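[1] Just a sequence and a predicted model for now, questions to come.
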Amino acid sequence: MNIKIRPKNSVKLADQLHDQLLDWIISGILKEGDKIPSENELCKSFQVSRPIVREAILKLQEEDLVATKKGIGTFVLDSPLKDLSKYVSAQDVSDILESHEVRIALEAESAALAALRRSPEQLVVIKNAQLAMRKDFEESNLSIQADYEFHIGIAQATNNDIFVQLLENLHIGLRKTMAIGQELSRERVKSKISPERNNQVLEEHQRIIDAIEIQDQEAARFAMRYHISKIKQRIMDVQTE
């Protein structure tokens, strides 16, 4: 296979190789059961070392996209990513996978601290964002701003500015993920494939609000982890529920 490096000055080589392989999986060049090029082939074609190839393959393994059989090779697993090219690029998918790892770590703890420290006024801000999101959904609109305000509102309720700064630093990728997820949800609601999807999102938000309101840290942490995990699942799984 002829691999062409797409210049990404700020992205390390292992991630570039990962994104190229991911692009092949999404586009269908590599299908379920296909063997990906060997380490030697990738090293030669991409002009990189074995450690870089292994790092890229490991990342795909951790994302449950490939499996390696010792002494045989690495093979593509059945993946819902194969139809995602209709909606987003391989780079978008890569960004989503990486951002969710960070979001789970950051926002789960943010929710737990918000449950402990939130003021009545901060709770109102979070609830109002949820109400705005519900209104947008009822009018069949995307609700990116309200969704963003919900998550930022929780970070603010930690009363630790670093949580807010970290989440704001992710705001471009965060908004992109929200836009992709909500657009996919809207299409599936319209097509009646998943008519309850928006309600599911609102219910997940409500569980987070309820835990923060009663100041149950563990429940808030769990509810946020569950919500972000479901966001990823909804984005990645465009074929089945």
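    Arrived safely. Numbers count the residues shown, from 1 in each chain.

[2] C-alpha only now, for contacts and for neighbours.
    Will do.

[3] in this protein, which spans are helices?
    Along the chain, the stretches classed as helices by DSSP state H are 13-27, 39-46, 50-62, 90-117, 120-138, 144-156, 161-169, 171-190, 197-213, 217-236.

[4] Could you measure from the residue lying closest to Lys232 once chain neighbours are set aside over to Lys127?
    Nearest residue to Lys232 in three dimensions, chain neighbours excluded: His100, at 7.0 Å (C-alpha to C-alpha, 6 or more residues apart in numbering). Distance of His100 to Lys127, given as C-alpha to C-alpha, to the nearest Å: 23 Å.

[5] what's the answer for Gln215, then?
    15 Å.

[6] Next up, the contacts around Glu204.
    Ala223, Tyr226, His227 (C-alpha atoms under 8 Å, 6 or more residues apart in numbering).

[7] gap between it and Ser45?
    Taking C-alpha to C-alpha, one finds Glu204 at 46 Å from Ser45.

[8] Please apply the same query to Glu139.
    51 Å.

[9] Of these two, which one has the most company?
    Neighbours per residue (other C-alpha atoms under 10 Å) separate Glu139 from Ser45, with Ser45 holding more: 15 against 9.

[10] and stretch 132-146, how far apart are its ends?
    OK, stretch 132-146 end separation, C-alpha to C-alpha: 6 Å.

[11] And the contacts of that stretch?
    Stretch 132-146 is contacted by residues Ala129, Gln130, Asp147, Arg175, Met178, Ala179, Gln182, Glu183, Arg186, Asn198, Leu202 when judged by C-alpha under 8 Å, 6+ apart.

[12] Of those, which is the most crowded?
    Gln182 (24 neighbours).

[13] what's the burial count for the closest residue to Phe163 other than its chain neighbours?
    In space, and not counting its chain neighbours, Phe163 is closest to Ala155: 5.6 Å by C-alpha to C-alpha, 6+ apart. Ala155: 30 surrounding residues under other C-alpha under 10 Å.

[14] What separation do you get for Leu84 and Ser27?
    Leu84 is 8 Å from Ser27, by C-alpha to C-alpha.

[15] How about Asp92?
    Counting by C-alpha to C-alpha - Asp92 and Ser27 are separated by 13 Å.

[16] Let's have the contacts of Glu204 in TSV, adding neighbour count and distance to Lys135.
    Listed next are those as TSV, based on neighbours: other C-alpha atoms under 10 Å; distance: C-alpha to C-alpha, whole Å:
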residue	neighbour count	distance to Lys135
Ala223	24	22
Tyr226	16	23
His227	22	20
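
[17] this is the other structure I want to compare:
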Amino acid sequence: MSESLRPLARPRLYEQVVERLREYVGAEGLKAGDRLPPERDLADRLGVSRTSVRQAIVALEVQGLVEVRHGGGTYLLRDRLQAEPLETMIERRRRLPDVLDARDALETKLAALAAVRRTDQDLAEIDTALAAMAAAVERGELGVDEDQRFHAAVTAAAHSTLLADFMAEISLSIAESRTESLRQPGRPARSLDQHRGIAEAIRARDPERAAAAMHTHIDTVGSVKLLDWEAEEGD
């Protein structure tokens, strides 16, 4: 029988809660820093269990849209709750470990090569990327484009055409992992510090230290709430 007649998926209850919360934030004109109603109040007003509300909040937290302060409530991190479809999150969670493995293998080698092969011009571009990311962090931004510029500068400094081609082939997946990492609370500033450590090792022409610094950075990139999250059915 045709795949077009496969069974319809029923939206999980907490996906519906997420949609109601999105509508609520828009209708009330809430902005980043504002607090959502307590879980108990949300459950009562929506006619669902606190479990479903909690699952919805966790899904929003994983996406970097809210911050849960234990004992202090749930606060918006963005002006809007533009949540991703659940299946998109599940698929990204499935891909992410492989992407991180590839990044670790490629980028630690690129950092080591950059420490050996970099030119003064390469170093100037790395420093420019660092300055741009520092400015983005100072403005309170994630610095996604600036982060990408730094890693591109390190790749260029390695002067390895084949490794650069491999990086280009997985660039979309790398961009996805970058955004996932940088939207973790406090991550942009931490990433900036790690980038500075990588740059200093490259500047010092120390390939072992450059590789170690990049490996530590990629480990941090992989420390995200998404990998601890499990999609549940709700009630």
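    Thanks, I have the structure now. Since this is a predicted model, take the numbers as computed values, not measurements.

[18] do you know which of the helices of the first structure lies nearest Arg6 of the first structure?
    Arg6 of the first structure lies closest to helix 13-27 among these, at 7.8 Å (C-alpha to C-alpha).

[19] Which secondary structure elements does that closest one sit against?
    Applying 3 or more C-alpha pairs under 8 Å, 6 or more residues apart in numbering; DSSP states H and E, we find helix 13-27 of the first structure packed against helix 50-62, helix 90-117.

[20] Would you mind finding the most buried of these?
    Highest mean neighbour count among those (mean count of other C-alpha atoms under 10 Å): helix 90-117, with a mean of 20.

[21] now it, how far from the chain's geometric center?
    8 Å (C-alpha atoms, centre = their mean, to the nearest Å).

[22] again with stretch 17-28 of the second structure
    Taking mean C-alpha positions (C-alpha atoms, centre = their mean), stretch 17-28 of the second structure and its chain are 23 Å apart.

[23] got it, and stretch 211-231 of the second structure?
    Distance, centroid of stretch 211-231 of the second structure to centroid of chain: 9 Å (C-alpha atoms, centre = their mean).

[24] Who's the closest spatial neighbour of the residue most central in space within the second structure, skipping the chain neighbours?
    The second structure has Glu180 as the residue nearest its centroid, 1.2 Å off, counting by C-alpha atoms, centre = their mean. Closest residue in space to Glu180 of the second structure, ignoring its immediate chain neighbours: Val224 at 7.1 Å, by C-alpha to C-alpha, 6+ apart.

[25] Name all residues that make contact with Leu113 of the first structure.
    Neighbours of Leu113 of the first structure in contact, by C-alpha under 8 Å, 6+ apart: Ala157, Thr158, Gln217.

[26] The first one: neighbour count?
    The burial count assigned to Ala157 of the first structure is 29, neighbours taken as other C-alpha under 10 Å.

[27] Surely it and Ala114 touch.
    Yes. Using C-alpha atoms under 8 Å, Ala157 of the first structure makes contact with Ala114 at a distance of 4.8 Å.

[28] ok, now which ones touch Ile214 of the first structure?
    By C-alpha under 8 Å, 6+ apart, the residues touching Ile214 of the first structure are Ala115.

[29] Trace it over to the second structure, please.
    Under the alignment defined by TM-score structural alignment, Ile214 of the first structure corresponds to Ala204 in the second structure.

[30] separation between that match and Ala132 of the second structure?
    22 Å.

[31] can you check Asp41 of the second structure too?
    Going from Asp41 of the second structure to Ala132 of the second structure by C-alpha to C-alpha gives 43 Å.

[32] more neighbours, the two?
    Ala132 (18 against 13).

[33] would JSON lines of the contacts of Leu113 of the first structure with distance to Gln239 of the first structure be doable?
    Formatted as JSON lines, those follow (distance: C-alpha to C-alpha, whole Å):
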{"residue": "Ala157", "distance to Gln239 of the first structure": "37"}
{"residue": "Thr158", "distance to Gln239 of the first structure": "37"}
{"residue": "Gln217", "distance to Gln239 of the first structure": "35"}
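
[34] ok, these vs Val76 of the first structure, which is closest?
    Closest to Val76 of the first structure, out of all of the contacts of Leu113 of the first structure and judged by C-alpha to C-alpha, is Gln217, at 39.8 Å.

[35] how about that closest one, what does it touch?
    Ala111, Ala112, Leu113, Ala115, Leu116, Ala211.

[36] Tell me the counterpart of the second one in the second structure.
    The reference is to Ala112 of the first structure. So, by TM-score structural alignment, Ala112 of the first structure is matched to Ala112.

[37] which residues touch that match?
    Ala158, Ile202, Asp206, Pro207, Glu208, Arg209, Ala210, Ala211.

[38] Val154 of the second structure versus that one, what's the distance?
    10 Å.

[39] what number of residues lie near Glu138 of the first structure?
    Neighbour count of Glu138 of the first structure, defined by other C-alpha under 10 Å: 12.

[40] same check, this time on Thr119 of the second structure
    Neighbourhood size, Thr119 of the second structure [other C-alpha under 10 Å]: 14.

[41] measure the residue nearest to it when sequence neighbours are not counted to Ala112 of the second structure for me?
    Using C-alpha to C-alpha, 6+ apart and skipping residues adjacent in sequence, the residue nearest Thr119 of the second structure is Ala157, 7.1 Å away. Using C-alpha to C-alpha, Ala157 of the second structure is found at 10 Å from Ala112 of the second structure.

[42] Ok, Met214 of the second structure next?
    9 Å.
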